[in-house]
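**Student:** Return atomic coordinates for the entry below.
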Amino acid sequence: MRIPPELAETLAVVVDEGSLDAAARRLHVTPSAVSQRIKTLEEELGRVVLVRSRPVRPTEAGAAIVRLARQSALLEHDALAALGVDEEGAALVSVPLAVNADSLATWFLEPLARLRERHPVVFELHRDDQDFTAGLLESGTVMGAVTSRATPVAGCRVSTLGVMRYEAVATPEYRARWLVDGVTAKALEAAPLVDFDRRDDLQSQWLTAQGADAASPPRSYVPASNDFASAIKLGLGWGLLPSFQSEAELADGRLVRLGGPPVDVPLYWQQWNLRSPLLDAIAVELVAEGRRVLAAMPPG
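**Tutor:** From the prediction side, this is the model:
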């Protein structure tokens, strides 16, 4: 059995774009042509590769085909580079990566900019919680990911980045209003806090460590890293910020620490275990930057 490259590429584009109509526009063909290619692929494989939901999503078999299409595009880029094809005139290869919001807002983009100066590449970034980015690797959606998962995803290799350390902070005015008698469990259960979204459990972890009921406090949800930090700095509530986003304000008194132990989130870089000069260059740049700016991983 052979998988026609054009059909695999079409499936990957459909998954990327979310619908057959959007994929048709990108491929400059009709939606019926896209539908026929997917049907032909399914007939040749003898299995369904696409769930026609909104947006569409690949089946387990489809995810394997998408992964193949992405790997083929990457290897084609590497082969052209090895043949000495002029990189300035080469088509830009798109590399999908997954990253957690706080890394994206602080240290992740600078190494990508350096890579873009040296390679004909563009990046499609998928932002998700570090506990969930590994799933995007498993599905074939991305080629590499910043993740909290130390165990390699099947078919991937892993490198240690370091620890993102979070401290509980608030404005002095907020503390004077809501925590006037001290940062006690009772006061924390009534004091408003800021969560990133409903999957964010950092504030709940810290509350539990203080002996407070993590379900009690009223919450604001601000699902963007820089805006989340701004909400805390404007006094909407207390929250946990990495030093990247709080050190200046802590130094000049615009924020104060609420005490308690910091919350450390270990981060790792995982990528497909595919020997590709481009993917390896991306890993070298990102791992070096992560290790430079993040706290060292504790021993053991």
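
**Student:** make it CA atoms for all contacts and neighbour counts henceforth
**Tutor:** Fine.

**Student:** Report the contact partners of T30.
**Tutor:** D21, A24 (C-alpha atoms under 8 Å, 6 or more residues apart in numbering).

**Student:** again, but for the one 3 residues further on
**Tutor:** When contacts are counted by C-alpha under 8 Å, 6+ apart, A33 is found next to A24.

**Student:** roughly how far is the helix or strand encompassing it from the heart of the chain?
**Tutor:** According to DSSP states H and E, A33 maps onto helix 31-45. Centroid separation for helix 31-45 versus its chain: 31 Å, with C-alpha atoms, centre = their mean, to the nearest Å.

**Student:** Second chain to compare with the first, below:
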Amino acid sequence: MDLDLAQLRALAAVVAEGSFEAAARVLHVTPSAVSQRIRALESSAGRVLLVRSRPVRPTEAGRAVLRLAREVELLAAEAGRELGLDPGAGGRPPVLPVAVDADSLATWFLPALAPLAGEFCFDLRREDQARTGELLREGTVVAAVTTEAEPVAGCTSIPLGRMHYRPCATTGFAARWFPAGVGPDALGRAPVVVFDRDDDLQDTWLRRFGDLHPPRHHVPATADFGEAVRQGFGWGMLLPEQVAASAPGDLVDLDPGGGVDVALHWQRWRIRSPALDRLSDAVLAVWRSPGARGTLRG
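**Tutor:** Modelled structure (predicted):
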């Protein structure tokens, strides 16, 4: 397979932007030029690499080539930096696409990246921590915060720590729905707040009481999720920071001393890359330093 950098960049741009037209704008070429490059790359690979859907997505073969395109893109940017190319004169800071769950993004992850924001551009993909590993497999991201301990093919996996969630509700909600205490009957009727339809955290705790399917409010934003619980929409699994944001006595812990721990891992591509090394060092420093760890527990 003959490799052409322009063709690989076109593939990465189409997948990242979701369409040939959007990729053309990013690459400053015409959609026809992008289409020609993709066809030439598919001809060279002898495989169809993209499903022409909306958004465009890679085929199984396309995932392998997409990962190659991302690796070449990262290494080319790093080579430009080593050669001292000015970003305005053609060199560009490396773009690091990273998958991260919403709760990590809202608590500890951005402070970990902040010292590197002047050197790299981050393309953060928010996804449930149980699904971020899939973005690694697709080649869409170079690293991910994930619940998967087993390394994705071509990646290394390092344990980060645990995020601890507690089932909480307002005192008024608890008095209305749990007057005789928390049990299967009451939990089957009491409304619950969930992040989105991929969020299994509340159900993980509920399964301790049986196969329960209470009414649900879907609130897909971390800050708004906590606010919905504080407004009495339902009970929900909250992080310590979300509990601390409430006035003392406003929230009741439905399972004192219990809750759910979610173990997180940091997975990154196993390639020699100063940019990826710097990124990993910054992320791992959060859980290595008790003062900076915040949400994460060892």
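
**Student:** sorry, back to before: post-alignment, the helix holding A33 of structure 1 versus structure 2, mean distance?
**Tutor:** In the superposition with structure 2, the average deviation recorded for helix 31-45 of structure 1 is 1.2 Å (mean C-alpha distance after the TM-score superposition for structure 1).

**Student:** Which positions within that helix qualify as buried?
**Tutor:** Of all the residues in helix 31-45 of structure 1, those buried under the rule 16 or more other C-alpha atoms under 10 Å are P31, V34, S35, R37, I38, K39, L41, E42.

**Student:** Which stretches in the stretch 51-200 of structure 2 count as strands?
**Tutor:** Here the stretch 51-200 of structure 2 has its strands, by DSSP state E, counting those that start in this stretch, at 57-58, 95-100, 121-126, 143-146, 155-170, 192-194.

**Student:** looking at those strands, which is closest to W269 of structure 2?
**Tutor:** In terms of C-alpha to C-alpha, the element of those nearest to W269 of structure 2 is strand 155-170, at 4.3 Å.

**Student:** whereabouts in structure 1 does the closest one align?
**Tutor:** Counting by TM-score structural alignment, strand 155-170 of structure 2 pairs with residues 156-171 of structure 1.

**Student:** What are the buried residues along stretch 20-33 of structure 2?
**Tutor:** Quick answer for stretch 20-33 of structure 2 (16+ other C-alpha under 10 Å): F20, E21, A22, A23, A24, L27, P31, A33.

**Student:** So which of the residues you listed belong to helices?
**Tutor:** Per DSSP state H, helices hold the following members of these: F20, E21, A22, A23, A24, L27, P31, A33.

**Student:** My read is that the fourth one contacts R9, right?
**Tutor:** So the one you mean is A23 of structure 2. No. A23 of structure 2 is beyond contact range of R9, at 9.4 Å (criterion: C-alpha atoms under 8 Å).

**Student:** coming back round to it: adding distance to L135 of structure 2, write the ones in helices among the buried residues of stretch 20-33 of structure 2 out as TSV.
**Tutor:** Converted to TSV, those look like this (distance: C-alpha to C-alpha, whole Å):
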residue	distance to L135 of structure 2
F20	20
E21	23
A22	20
A23	19
A24	23
L27	23
P31	26
A33	27
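
**Student:** between these, which is closest to T140 of structure 2?
**Tutor:** A23 (14.9 Å).

**Student:** Contacts only, for that closest one.
**Tutor:** A23 of structure 2 makes contact with A10, A13, V14, A16, E17, P31, V34, according to C-alpha under 8 Å, 6+ apart.

**Student:** If we use 7 Å, what do you get?
**Tutor:** A13, V14, E17 (C-alpha atoms under 7 Å, 6 or more residues apart in numbering).

**Student:** Let me know how buried the last one is, in neighbour terms.
**Tutor:** Other residues within reach of E17 of structure 2 by the criterion other C-alpha atoms under 10 Å amount to 16.

**Student:** Could you do the second one as well?
**Tutor:** For V14 of structure 2, the count of nearby residues is 25 (other C-alpha under 10 Å).

**Student:** wait, it sits on R25?
**Tutor:** No. Counting by C-alpha atoms under 7 Å, V14 of structure 2 sits too far from R25 to count as a contact (10.4 Å).

**Student:** still on that earlier bit, just the contacts of A23 of structure 2 now: which is nearest D200 of structure 2?
**Tutor:** Distances from D200 of structure 2 to the contacts of A23 of structure 2, taken by C-alpha to C-alpha, are shortest for E17, at 28.8 Å.

**Student:** how close does the closest one get to Y165 of structure 2?
**Tutor:** E17 of structure 2 is 34 Å from Y165 of structure 2, where distance means C-alpha to C-alpha, to the nearest Å.

**Student:** before we move on, what about P184 of structure 2?
**Tutor:** Separation of P184 of structure 2 from Y165 of structure 2 (C-alpha to C-alpha) stands at 20 Å.

**Student:** Check E227 of structure 2 too.
**Tutor:** 16 Å.

**Student:** The residue nearest the centre of structure 2 and F195 of structure 2: what is the separation?
**Tutor:** The centroid of structure 2 falls nearest to V100 when counting by C-alpha atoms, centre = their mean (2.2 Å). From V100 of structure 2 across to F195 of structure 2, the span is 15 Å (C-alpha to C-alpha).
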